[in-house]
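Novice: Got a predicted model here, sequence first, then my questions.
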Amino acid sequence: MRNLCQSSYFYDDNGEWEKILSDLEYSQSKVIKKIVNQQNFGDINRDSYLDLLLFLLLQHARTKKMQETADQFIKEFSQSVSEYNLETIETDNLEKTDLIADRFPRSQFLAMGPAMVGVDLIKDLFPVLLVNNTHVNFITSDAPVVLYNYVKLKKRMLVGLQSPGLQICCPLNEKLSLLMFDPKFYEVSSDSDHIILIENTSDIDAINKLQLFNCSHSIVYRDKDELSYIKTLHQSIKKNIEETRLQANFTDTRRLKNDSQSDIIQSTIPSIDYTLKLSFLKLNHKSNKSFKSMAKRKLKDNPYMIFLRDKNVAEIVGKRFKAMNSETQEKLSESELFPGYKLKVVSTFM
C-alpha cells in the first residue's frame, strides 16, 4: 500500500514543487476536513471556497493518468507534425520523433499549469454535497476527480474545464462526495444548504462506476468485504471500458503577416462511454436543445470550434497559462524536427 496512488520525485528532483504543493494541501485539507466534519458547506468563506476549487483542479491534474495522457499528447503531437511535413523533413529526422518527448521528462506540468492558474474556469459551477445514506459506500481511485457531461455533440469532447454542461465529481470519503455542475444545463433536488441526501443504492452504483471508468490502475475502498461488490460493478460495464487513446491531427494552416506559417493541431480524447443516471439530477432539455442547435450552426462555419461557458474567463486564464508556458513554447520551437516552423501549443486541458 505504500506506493499506492503516489510516486517519488513525481514533480522534480529536489523537492521544490513537493514543498509548494504541500503548502497548498495544508490549506485545502482544512477546508475538506471542515466539510467532512460538518457534512455541509457551513461557514466556508470565499478564500476557503477557492481553496476547494484548487483542490479539485490539482487532484484532477497531478495524477499518473494525467501524466500518461500528457505523454501521449506529446507523442501524438510530434508524430502528427512529422507526418504532415514529410516533404520538408529529411528522412533521418523522421527517426527523431521522440526528441520532443525527451524535452518533457515531467509532462504532467502541461495539465498542472492550467490547474494552478485556472480556478476561475470552474467558479461558475454549482456545488452540492452528496450525503450517502445507504449501506453501499462510495469508492475512489488513483484518479478521483471525474469530468463528465450529459451534453454530447457528435465526435466532440465536452469535458474541458470550460465546457458547457460540465459535471465534476469527487468523493471525499465513503459517505460524502462533492458534485459540481453547470447550472444552465441541470436541475437538482437539493436543499438550501446545497445538500443532497442519497437514499437509493442505484445512485451510489452509478457514481461509483465513474471511478471505474476514470481510474488508471487502482481502485480504493474502505473494507475488504467490498471487493466482491466492486468486481460485480466492474463486470457490468467492462465492455464499455476501453483504453482512451488521445489523437492529435492538423486541422488548419494560416499564413501570418510576416509570411511565416502557423499550423493548428487539435487533440481529442474519447468521452466516457457511459450514461450516468441519477435520481436527483435532471438535464434541462430546453437548454440542451438550444445549445445543440447553436453548435450545429457554428460547426458548419468552423468544424474545429471550441465551445466555452464564458469566453472572457477562458481568455483571461489562457493569458495566465501562456505566461507560465513560455518555456514549453521555446522547447518546441527549438526542436530539430521542425526547422523553420513556428509552432504554437494551446493547452488541451482547459
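Specialist: Perfect, thanks for sending it.

Novice: When you work out contacts or count neighbours from here on, use the C-alpha atoms and nothing else.
Specialist: Noted.

Novice: Would you confirm that residue 147 belongs to a strand?
Specialist: Yes - checked against DSSP: H, G, I helix; E, B strand; the rest coil, residue 147 lies within a strand.

Novice: I'd like to know how far it sits from residue 211.
Specialist: According to C-alpha to C-alpha, to the nearest Å, residue 147 stands 11 Å off from residue 211.

Novice: residue ranges of the helices in this protein, please?
Specialist: 16-38, 46-61, 64-84, 99-102, 109-117, 201-214, 227-237, 285-301, 311-324, 326-333 (DSSP state H).

Novice: second one coming, line it up with the first:
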Amino acid sequence: MLTSSMYSETGQPFDPFPPGEQRLLLSFVFTQRQRTRLMRDEIRASAEDYFRSKLREIVTKAGSDPANHTDLEDTVFEQTVQDVHHFMMLHGILAPIGMYGLDCVVLENETEIELITSEAPVVFANPCFKDTRRLTYTGMGDAGLQVYCPLSPRLCLLFYDPKTYLVQDNREWHASLADEQDVRVLNLLQILSTDTFVLYESLGQETMMKALTRKAREVGDWQTVPQPPLASDDEDAQYPYEPPHQLHNITPSPAPVSIRAGVEFHRRTRAEMKQRRAVWRLMECSETTEKAILKAVKILFEDTKRDFRT
C-alpha cells in the first residue's frame, strides 16, 4: 500500500506527499513500532518488579496481607501493562505532532542482497550517539534518531534527524543503496529487533541469514544509547564518536558533533512536548485507554489538513 502511493507504474516518483498524507505516513510507521508484542513484553519485563511492589504496598496499607491477594495482583498488573502499552500506542498514532521535524527518504536497494523484514519491522536506531550516552533505549524524542521501515526486498523508508545526519540522496525523496554492507546492516537491525521470526522473499538467502544471526549474537543490547556528559566549562564542547550501525554511504554524520547542536539544542523540542500534552489530555478525558486510542485515530483522520506545527 505504501509503495503504490510513492511510485507510478513506470517507476518514477510522484510529487512529495501533501501534508495530510505525510502525517498519515508518520502515524502509520510509528504505530507499527509501538503496537508489537515485543513492545508489550519489554514493558512487562522492565517494570514488573516496580509495579508489583507498588500494588503490594497498596494492599498492605489497606490492612490486608498481599499473599492473600495474588490473583488480584496478577489481574491489576496485566491491566497496568496494557494501559502503558496503549499509552505508547497513542504516541505512535499522534507522532505527527512531535515527529514532523524528521526528514524522510526512500532507500532503493540496488545490490544483489534482498532486504528482509520481521513481525516488528519498524526499527529505531541512534548510531551517532550510541557510544556517548548513558544506557537507555532509543526514544522518539532523542537527537540522532533514525527510523527504518522495510517496504519490500528493494525499498525501505528512512526517517532521520536532519540536524544530526547528512543523507546523500540521488533525487528528491530517494537514495540508492549500492553498498552491500549497508543492506547487511539494515537486515541485521531486523534480526536484532525481532523476538519471533524474520521474512525474506527469495530462496537461497539461508547463508546470509545464518551469518547475520551469528553477528546478532555478538552485538548484545544494541539499543542501549549512552548520554553524553555535559561539559562543565564549555557548553559547546565537542567529542568523538564511533557509530556502530551507521549506513556508510547514506547517513554520514557531521564530525565532530557539538553537544549543543547534536543533543541539547533539539533534545526536547516544543513539538515533542506538545505531543506529550496531547497524549496526556486524551488519557485524562477518556474512560479507558481503548477509548483514548479511538479518539486519537479520529483526530488523525478528521484533521488531515491541520498543521501541527502552528
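Specialist: Thanks, I have the structure now. On a predicted model such as this, the values are computed, not experimentally measured, just so you know.

Novice: Identify the contacts common to residue 147 and residue 211 of the first structure.
Specialist: Both residue 147 of the first structure and residue 211 lack any common contact, where contact means C-alpha atoms under 8 Å, 6 or more residues apart in numbering.

Novice: And these two? Which one has more around it.
Specialist: residue 211 (25 against 21; other C-alpha atoms under 10 Å).

Novice: What distance do you get for that one to residue 250 of the first structure?
Specialist: Between residue 211 of the first structure and residue 250 of the first structure the computed distance is 32 Å (C-alpha to C-alpha).

Novice: got a markdown table for the helices of the first structure, with distance to residue 170 of the first structure too?
Specialist: Formatted as a markdown table, those follow (distance: least, C-alpha to C-alpha, whole Å):
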| stretch | distance to residue 170 of the first structure |
| --- | --- |
| helix 16-38 | 12 |
| helix 46-61 | 8 |
| helix 64-84 | 16 |
| helix 99-102 | 31 |
| helix 109-117 | 16 |
| helix 201-214 | 9 |
| helix 227-237 | 18 |
| helix 285-301 | 24 |
| helix 311-324 | 23 |
| helix 326-333 | 30 |
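
Novice: Quick check: the gap between the counterpart of residue 122 of the first structure in the second structure and residue 67 of the second structure.
Specialist: Using TM-score structural alignment as the criterion, residue 122 of the first structure maps onto residue 99 of the second structure. According to C-alpha to C-alpha, residue 99 of the second structure and residue 67 of the second structure sit 45 Å apart.

Novice: swap in residue 76 of the second structure?
Specialist: 15 Å.

Novice: Those two - which one has more neighbours?
Specialist: residue 76 (15 against 11).

Novice: Alignment lookup: that one to the first structure.
Specialist: Counting by TM-score structural alignment, residue 76 of the second structure corresponds to residue 100 in the first structure.

Novice: my read: that match touches residue 332, true?
Specialist: Yes - here residue 100 of the first structure reaches residue 332: they are 6.8 Å apart, a contact under C-alpha atoms under 8 Å.

Novice: before we move on, the earlier item: nearest to residue 153 of the first structure among the helices of the first structure would be which one?
Specialist: helix 285-301 (7.3 Å; C-alpha to C-alpha).

Novice: For that closest one, list every residue counted as buried.
Specialist: Within helix 285-301 of the first structure, the residues scored as buried using 16 or more other C-alpha atoms under 10 Å are 288, 291, 295.

Novice: Roughly how far does the residue nearest the centre of the second structure sit from residue 27 of the second structure?
Specialist: What sits nearest the mean C-alpha location of the second structure, by C-alpha atoms, centre = their mean, is residue 124, with 3.7 Å. Computed with C-alpha to C-alpha, the distance linking residue 124 of the second structure and residue 27 of the second structure is 15 Å.
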